[in-house]
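Q: structure for this input, please:
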Amino acid sequence: MDISTIIGLILGLLSLLGGFMLEGGDMGALMIYTAAIIVFGGTFGAVIVSFPLSKLKQIPSALRMAFIEQKHNPQQAIDEIVEMATIARREGVLALEQRAQDNPNPFLKEGLMMVVDGTDPELTRQILELEMDALEHEHEGYAKIFESAGGYAPTMGIIGTVLGLIHVLGNLEDPNSLGPKIAVAFAATLYGVASANVIYLPIANKIKIRSSELMNERELMLEGILALQAGENPQLIKKKLSSFLHVKNKAAQEESVVADVQES
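A: Okay, the predicted model is just below:
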């Protein structure tokens, strides 16, 4: 599980509820099931109308992407590519066949197998870039579902509040009950705005960030595969791929490259 996602959701909800309670609010005043039905039911209904069934079936995958931390180790990928580039220069690319088949990363495995099979470099780039584009497009679809929910939820909250006010204004016989009834009506707005900004939109952003991290790692692998296929110097490959690392890690990586070059 991605602990940051869990902590963020819990902290956001507790902050809203805790602030309300500290002001002397009654927790029971927020538990309005009719408002919840209008807001969440209306939001889910609008999302279902907006997307085909094939996209809606991807919601579990989108949630896994947001809540389950995916391990990315670009430094390990660089080390693997540099090691294989060294082997390829000494023994030829055919010596990489078994290592390529045993590689646990499907993207890197496919690219290496194309190198071993002697695929044209331009065709190798085209195939791998098409796969990256397809995956990125799929992730964008994940995020759009939650972005749509984040857009619909506040509107459904306003609709729920309007419906509540219509009910209140249609029953003015007891002026003393107007205050509590109006407060109940505005609970729908709270549900809509809070769910959009604490749940739906943050999840969409987390999916985008996860996708960006994965695409960056695959771009690194793609450049490494093509450099290996071109027979470039392993240490130059290492230096080139280090540009994909975070700025604070790049300096340490470049020092390692200089040391390796000096030793060689």
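
Q: alpha carbons only for contacts and neighbour counts from here, please
A: Noted.

Q: with adjacent residues omitted, what lies nearest to the residue nearest to the spatial centre of the chain?
A: Nearest to the mean C-alpha position of the chain, by C-alpha atoms, centre = their mean, lies residue 207 at 1.6 Å. Ranked by C-alpha to C-alpha, 6 or more residues apart in numbering and with sequence neighbours excluded, the top spatial neighbour of residue 207 is residue 66, at 5.4 Å.

Q: ok, the residue nearest to the centre of the chain to residue 216 distance?
A: Distance of residue 207 to residue 216, computed by C-alpha to C-alpha, to the nearest Å: 14 Å.

Q: next one: residue 206
A: Counting by C-alpha to C-alpha, the gap from residue 206 to residue 216 is 15 Å.

Q: assign a three-state SS to residue 69, would you?
A: Look at residue 69: counting by DSSP: H, G, I helix; E, B strand; the rest coil, its state is coil.

Q: okay, now it: neighbour count?
A: 14 (other C-alpha atoms under 10 Å).

Q: hang on, it packs against residue 1?
A: Yes - with contacts counted by C-alpha atoms under 8 Å, residue 69 reaches residue 1, the gap being 5.6 Å.

Q: would you do the same for the sequence below? I want to compare the two.
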Amino acid sequence: MDWASVIGLALALAGLFVGHAIDGGKFASLVQPAAFAIVVIGTAGAVLLQSEVPTFMRGMRMLRWVFQPPPNQRQKLARDIVNWSQTARRDGLLALEPAMTRATDKFVQKGLRLMIDGIQPDKLRSLLETEINAYEFSQRQGARIWESAAGYSPTIGIIGAVLGLIHVMENLSDPARLGAGIAVAFVSTVYGVGLANLFFYPVGNKLKAIVAEKVVQYEILLEVFFDLASGDHSRVIDERVASLLSRD
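A: As a prediction, this is how the structure comes out:
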């Protein structure tokens, strides 16, 4: 569990509700199902309209990373790299086949397989760079749906407020209902702006940071595979491991 995300979200909501209460506002005045439906469903529809369904679903699945990020694999990767280096130096690249079988990461599997198959180092680098670029593009597209939601939700909140005011205008003959009606109308704006700045933007930025960290790990692994395929000295591999661990 990423407690920074949990605490951050709690603080953001607490600041909103406490500030509202200090001015004498009531919690119930912020609970408007109609306004919430307009903003949330409208924003989801707008994001889905601009995205492909697989991208939208990928972004939704990535949401869990904000509170339960992927486990830190740097220490394990460092140990694996040392083992690969020792095995390759002692028994040759073909001896890495058991490591390829045990690997659960598709990128690691591909890198080891390319080395075992005897692919030339330059070609290996090119293939793995393509793999990294494809991974980064697909993951960033998933994270970007949250940034898109942050862009749409404030405007949709304003649309909700206008719709609310239309209903207020329909009740001009009943002055007692005007104040409450106007308050309800502007709750849509609160939802739109609040969700954008307290949830959608932070989620999008955090997901991009997680993806960037994974890409850095893959780039270091790429260089490791290139070094092993080239038969470089183990000292070079040690430097790669140091670079990986320095990010802890």
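
Q: give me the TM-score for this pair.
A: Taking TM-score structural alignment, normalised by the length of the second structure as the basis, the two superposed chains have a TM-score of 0.89; 248 aligned residues with a C-alpha RMSD of 2.1 Å.

Q: the helix or strand harbouring the residue nearest to the centre of the first structure vs the second structure, average offset?
A: Using DSSP states H and E, residue 207 of the first structure sits within helix 201-229. Here the mean offset of helix 201-229 of the first structure against the second structure after fitting is 1.0 Å, by mean C-alpha distance after the TM-score superposition for the first structure.

Q: kindly list the longest helix within the second structure.
A: Longest helix in the second structure by number of residues (criterion: DSSP state H): helix 121-170.

Q: average gap between that one and the first structure?
A: Mean deviation for helix 121-170 of the second structure: 1.4 Å (mean C-alpha distance after the TM-score superposition for the first structure).

Q: got the angle between that helix and helix 201-230?
A: Angle, helix 121-170 of the second structure to helix 201-230, by axes from the mean of the first three to the mean of the last three C-alpha atoms, to 10 degrees: 170 degrees.

Q: and helix 121-170 of the second structure, how far from the chain's centre?
A: Here helix 121-170 of the second structure is found 10 Å from its chain centre; the criterion is C-alpha atoms, centre = their mean, to the nearest Å.

Q: just checking, what packs against the helix or strand encompassing residue 85 of the first structure?
A: Using DSSP H and E, residue 85 of the first structure falls within helix 74-91. Contact here means 3 or more C-alpha pairs under 8 Å, 6 or more residues apart in numbering; DSSP states H and E; on that basis helix 74-91 of the first structure packs against helix 201-229, helix 234-241.

Q: do you know which of those lies nearest residue 33 of the first structure?
A: helix 201-229 (23.0 Å; C-alpha to C-alpha).

Q: quick one: residue 84 of the first structure from residue 121 of the first structure, how far?
A: For residue 84 of the first structure, the distance to residue 121 of the first structure - C-alpha to C-alpha - is 17 Å.

Q: return the residue of the second structure that is most distant from the centre.
A: residue 173 (49.8 Å).

Q: list the buried residues of the helix or strand hosting residue 45 of the second structure.
A: Using DSSP H and E, residue 45 of the second structure sits in helix 33-50. If you call a residue buried by 16 or more other C-alpha atoms under 10 Å, then helix 33-50 of the second structure has these buried ones: 35-36, 38-40, 42-44, 46-48.

Q: how close does that helix sit to the first structure?
A: Looks like 1.8 Å for helix 33-50 of the second structure (mean C-alpha distance after the TM-score superposition for the first structure).

Q: following element in sequence after that helix, please.
A: helix 53-62.

Q: list the contacts for residue 81 of the second structure?
A: If you count contacts by C-alpha atoms under 8 Å, 6 or more residues apart in numbering, residue 81 of the second structure has them with 224, 237, 241.
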